[in-house]
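Colleague: Provided below for reference: sequence and predicted model.
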Amino acid sequence: MDWSGAVWRKSSRSGSDGGSCVEIATDPAGTVGVRDSKVFAGPVVVVAAAEWRAFLAGVKGG
């Protein structure tokens, strides 16, 4: 999958110091790409939208 044209969003919990950050993007099919914001050309982990929502619910739930 080509994520070169994706619009990436940085985590709202990321600091402004340029440290460790996670970015996500979605494609038209609704899959979610996750990458390290410091490695733009690095690997992208791709998950289904339902899996991403379950992950977020788990994180928010503690």
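Modeller: The structure has been received and is ready for your questions.
Colleague: From here on, just use CA atoms for contacts and neighbour counts.
Modeller: OK.
Colleague: what about the residue with the shortest distance to the centre of the chain, helix or strand, and which?
Modeller: For the chain, the residue sitting closest to the mean C-alpha position, by C-alpha atoms, centre = their mean, is Ile24 at 2.1 Å. Per DSSP states H and E: Ile24 is located in strand 22-26.
Colleague: Next one for the comparison:
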Amino acid sequence: MTSINLADARWVKSRHSGNGGNCVEIAPDFVGVLPVRDSKDPEGPALVFPADAWRSFVAGVQAGEFGTV
């Protein structure tokens, strides 16, 4: 597996994020992958997903496949 340097990543918080602190941020400027992190812990770890897998996950959330939280 190739390591991805996230030191200069531009992190973006979802426009759907509320003020309750349950937010994720993505770094959209990488080709083929999408880094995701907890906005409450910006120095903590990031998960890196294949871009296609992330798009499928988001589509599932939008379609209500995971119910409500």
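Modeller: Okay, I see it. Keep in mind it's a predicted model, so treat the numbers as computed, not measured.
Colleague: that older thread, for the strand holding Ile24 of structure 1, give me the average deviation versus structure 2.
Modeller: Superposed on structure 2, strand 22-26 of structure 1 shows a mean distance of 1.0 Å to its aligned residues (mean C-alpha distance after the TM-score superposition for structure 1).
Colleague: Which SSE is immediately downstream of that strand?
Modeller: Next helix or strand after strand 22-26 of structure 1 toward the C-terminus (DSSP H and E): strand 32-36.
Colleague: and the very next helix or strand once past that next one, what other elements does it pack with?
Modeller: Downstream of strand 32-36 of structure 1, the first helix or strand assigned by DSSP H and E is strand 45-47. Under the contact definition 3 or more C-alpha pairs under 8 Å, 6 or more residues apart in numbering; DSSP states H and E, strand 45-47 of structure 1 sits against strand 32-36.
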